[in-house]
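J.: Build me a model from this:
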Amino acid sequence: MQISNGFLGIAATAVLIAGVASAQEQSSNRVATKTDWNVFVEENPKECWSVSVPTDTVNTRDGRVVAANRGQILLMVSYQPGANVAGQVSFTGGYPFRAGSQVTISVSGTEYSMFTEGEWAWPASASDDEKMVSALKRGADAVVTGISSRGTTTKDTFSLLGFTAAVEDAEKRCSG
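T.: Coordinates of the predicted model:
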């Protein structure tokens, strides 16, 4: 699998975005709320992203529901004009993913795969990002499934109410 420059930019950005959890509650860089999605902007370097937290989370191991200690769970779409990143989907499950595993995102009955690295997951290519964003714009919710390094399967459901408005707002803010 080839890792794009966009991936490297997003990986570097992951450190910044890791603080989105508290940023969603108290950040001065949140510029808009669109129903269940928020829009954030960083100025130097210019970055814009739409982000949401899950409306439902289920953790299972060996077919049984279990408690799991997880950090912030986020689904986001990012724009970084300086790194030629436009509409990159990413997900963090709040735990390290099992090495070599993939995360799936199901929207309206169609599944998309994302590769994992540490606590983050991304689609493999820009064209995969485009397909996912298009599906997310049309869907009502998205279910993201991953496997932790400890073998826990997680299913996080995200409302897509406000997704289109938030993504279009983030894109517009980073287009010029």
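J.: from here on, contacts and neighbour counts on C-alpha atoms
T.: OK.
J.: residue boundaries of the helices in this structure?
T.: Remark: helices assigned in the chain by DSSP state H are 5-17, 20-26, 126-138, 163-173.
J.: now, of those helices, which is deepest in the fold?
T.: helix 163-173 (a mean of 21; mean count of other C-alpha atoms under 10 Å).
J.: Could you quantify the relative orientation of that helix and helix 126-138 as an angle?
T.: 130 degrees (axes from the mean of the first three to the mean of the last three C-alpha atoms, to 10 degrees).
J.: elements contacting helix 163-173?
T.: With contacts defined as 3 or more C-alpha pairs under 8 Å, 6 or more residues apart in numbering; DSSP states H and E, helix 163-173 has these neighbours: strand 30-34, strand 37-43, strand 46-52, strand 74-80, strand 85-92, helix 126-138.
J.: Also this sequence, please, to line up against the first:
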Amino acid sequence: MIRRSALPLATLLVLAALAPAQAQSARVLGDFRDWSSYAADDGGGTVCFAMTKPKSTEPTPEGYSEGYAYITNRPGEDVVNEFNVVAGYTFQTGSMAVANVGGQEFPLFTQSDAAWLDDAGQAANLAAAIRSGSTLVITGTSAAGTEVVQTFSLSGATAAQQAIGAEC
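T.: Here you go, the predicted model:
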């Protein structure tokens, strides 16, 4: 399943994270411990997102570049708490990944180096788990067939989500 509207957004988010000077429409809403919040105009309205980098990636896949986890609000599309991971490595074609917060597991579908909730109806539940948890663990399979575990701190996630909620 390909969510076409999320693919351009993922590109925008990566550009905003990696090259803020090039993504001039992105503005910082705040930095909150291990999370940061941004707002940007994607041509279809304002998009707000909270993001963080993994604290660890084990083992480090070949060709790895920095990964990110995002929670996004797109009010013009009635999207709230959309979860997305840009892993920094290519997932094995057709594989699923899993987000785990405090023992709660959320299946993720993958495409290239990105993953989204397999059941978008679970977005509010995952966002709530992230606000109340301490660690987010993403387990995926690399294109080479290696299981990769990325661990993200959730310190600051609540404030980051509040910031995007207030803006979008």
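J.: And the TM-score between these chains?
T.: Taking TM-score structural alignment, normalised by the length of the second structure as the basis, the two superposed chains have a TM-score of 0.88; 164 aligned residues with a C-alpha RMSD of 2.0 Å.
J.: related to what we said a few turns ago, could the helices of the first structure go into CSV alongside distance to A83 of the first structure?
T.: Conversion of the helices of the first structure to CSV gives the following (distance: least, C-alpha to C-alpha, whole Å):
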stretch, distance to A83 of the first structure
helix 5-17, 6
helix 20-26, 20
helix 126-138, 13
helix 163-173, 14
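J.: who wins for proximity to T60 of the first structure among the ones you listed?
T.: Nearest of the helices of the first structure to T60 of the first structure, taken as C-alpha to C-alpha: helix 20-26 at 23.6 Å.
J.: The closest one vs the second structure, mean deviation?
T.: Mean deviation of helix 20-26 of the first structure relative to the second structure after superposition (mean C-alpha distance after the TM-score superposition for the first structure): 5.4 Å.
J.: outside of that helix, which residues touch it?
T.: For helix 20-26 of the first structure, the external contacting residues (C-alpha atoms under 8 Å, 6 or more residues apart in numbering) are 29-30, 38, 72.
J.: likewise stretch 50-64 of the second structure?
T.: Residues outside stretch 50-64 of the second structure that contact it (C-alpha under 8 Å, 6+ apart) are 34-38, 66-72, 88-89, 142, 146-153, 157, 160-161, 164.
J.: which of those are buried?
T.: 34-38, 67-72, 88-89, 142, 147-153, 157, 160-161, 164 (16 or more other C-alpha atoms under 10 Å).
J.: Show me what V53 of the first structure aligns to in the second structure.
T.: Residue pairing (TM-score structural alignment): V53 of the first structure is matched to K53 of the second structure.
J.: Tell me how many other residues crowd that match.
T.: Neighbours of K53 of the second structure under the rule other C-alpha atoms under 10 Å: 21.
J.: any chance of the helices and strands packed on helix 163-173 of the first structure in CSV, with distance to T13 of the first structure too?
T.: Formatted as CSV, these follow (distance: least, C-alpha to C-alpha, whole Å):
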stretch, distance to T13 of the first structure
strand 30-34, 16
strand 37-43, 10
strand 46-52, 9
strand 74-80, 9
strand 85-92, 11
helix 126-138, 17
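J.: Minimum distance to T104 of the first structure: which of the ones you listed has it?
T.: T104 of the first structure lies closest to strand 85-92 among those, at 10.2 Å (C-alpha to C-alpha).
J.: Residues contacting the closest one, please?
T.: 6, 9, 72-80, 119-123, 126, 129-130, 132-133, 167, 171.
J.: what does that strand correspond to over in the second structure?
T.: Using TM-score structural alignment, the partner range for strand 85-92 of the first structure is residues 79-86.
J.: mean per-residue distance, that stretch to the first structure?
T.: Superposing on the first structure and averaging over aligned pairs (mean C-alpha distance after the TM-score superposition for the first structure), stretch 79-86 of the second structure comes out at 0.7 Å.
J.: end-to-end on stretch 151-169 of the first structure?
T.: Using C-alpha to C-alpha, to the nearest Å, one end of stretch 151-169 of the first structure lies 37 Å from the other.
J.: which residue numbers in the second structure go with it?
T.: The aligned range for stretch 151-169 of the first structure is 145-163, by TM-score structural alignment.
J.: How far off centre is that stretch?
T.: Mean-position distance between stretch 145-163 of the second structure and its chain equals 8 Å (C-alpha atoms, centre = their mean, to the nearest Å).
J.: Alright, that wraps it up for me.
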